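Participant: Following is a predicted model, sequence given first.
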Amino acid sequence: MRTNDVVIDKVKSWLSDHNKSYQWLADQLLISKSLVGHMLSGERTLQPERIRQLADLMDVSVMELVSEGVQDENLSVNLRGSTSNRRSKRDLEHLLFAIEDYIGLAEQVRK
C-alpha cells in the first residue's frame, strides 16, 4: 500500500473514532472542506508538511502515521460455550500454542 493510502486510511479512521467531520479537519488545517475531501479521496497527494500537520493533530508521530505496521494492541478473542471433552480441550490448547508461537515469530521478524 502506498504511503498516501496508509495516511488516508488512518486519518479517516481517526476522524470516525473521534466523531470529527471533514469540516472540523478543514478548520484545524486552515484549508477548505473540498480540499480535505480531495485529499482523503486520494485525488490529491498529501505533501510532507500536510502529513506532519495531520500527525500533530492526531497526536501521533509522523512515523506512526505513515507506517503500515500492525498496532501493538492486545488481541482479545471471546469464545462462546465450553469445551466438553479432552479432545476439544487439547485442540484448543494447540490452537493457543500456535497463536503464541506465531506472535513470537512475528516479533522476531520485526527486529
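Facilitator: Received it, and whenever you're ready, just let me know what you need.
Participant: C-alpha only now, for contacts and for neighbours.
Facilitator: Fine.
Participant: Give me the next element, helix or strand, following the helix or strand containing Leu54.
Facilitator: Assigned by DSSP states H and E, Leu54 belongs to helix 48-58. On the C-terminal side of helix 48-58, the closest following helix or strand by DSSP H and E is helix 62-66.
Participant: another one to put next to it:
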Amino acid sequence: MNQSIVNRIKSVLQLQRKTSQNLSEETGIQQMLIELMLLGERRIYPNELIAITVALNVEVKALLEPRDQQTPLQIVLNGELTNRRSKRAFESVLYAIEDYITMKQEYGKDGNTR
C-alpha cells in the first residue's frame, strides 16, 4: 500500500484522537493487523480501506488522491458559535491562518523575500 495513504490515515486518526484500538473496534479488523498496516508492513486490502474510511467518516478518494496544494482548505465547524467570545476566537484563528499563508507566500520556505 502506498505510504502516502497510510500517512493520511494516521493524520485523520490523530485529528480525530483515535487509536488503533478504536479503529479496530469500529472496523472489525484485528488491532494487530491495523498496527501492521499503519507501520506499512501489511497491505491494506480494498474492503479494509472501505471499512477504515467508514469508521473515520472520510471518503475513499480523500485518502487515495494526493492533496493538491492549490486546493483551498476547508474548515468544518461542528456545533455553533453561540457567543461573542467564541466568534472572536474563531475569527482570530482564521486571521492567523490567513496571516501564515500570506507570510509563507511572501517569504517562501527559505525565509527570503520573493
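Facilitator: Nice, thanks for sending it over. Source: prediction; values computed, not measured.
Participant: secondary structure element for the residue positioned nearest the centre of the second structure?
Facilitator: By Cα atoms, centre = their mean, the second structure has its centre lying nearest to Val12, at 3.9 Å. Val12 of the second structure belongs to helix 3-15 when assigned by DSSP H and E.
Participant: With Tyr95 of the second structure instead?
Facilitator: helix 84-107.
Participant: repeat for Lys18 of the second structure
Facilitator: Per DSSP H and E: nothing holds Lys18 of the second structure, as it lies in no helix or strand.
Participant: what's the counterpart of it in the first structure?
Facilitator: When the first structure is aligned by TM-score structural alignment, the residue opposite Lys18 of the second structure is Lys20.
Participant: what's the answer for Thr53 of the second structure, then?
Facilitator: That one, Thr53 of the second structure, aligns with Ala55 by TM-score structural alignment.
Participant: Touching, its match and Val62? I think so.
Facilitator: Yes. Contact between Ala55 of the first structure and Val62 holds when scored by Cα atoms under 8 Å: they sit 5.4 Å apart.
Participant: The residue lying closest to Ser61 of the first structure once chain neighbours are set aside: how many residues sit nearby?
Facilitator: For Ser61 of the first structure, ignoring the flanking residues on the chain, the nearest one in space by Cα to Cα, 6 or more residues apart in numbering is Ala55 at 5.8 Å. Ala55 of the first structure: 19 surrounding residues under other Cα atoms under 10 Å.
Participant: For Ala55 of the first structure, give its distance to Pro48 of the first structure.
Facilitator: 11 Å (Cα to Cα, to the nearest Å).
Participant: And for Asp59 of the first structure?
Facilitator: Relative to Pro48 of the first structure, Asp59 of the first structure is positioned 16 Å away (Cα to Cα).
Participant: just Glu107 of the first structure next, same as before
Facilitator: Taking Cα to Cα as the measure, Glu107 of the first structure falls 29 Å from Pro48 of the first structure.
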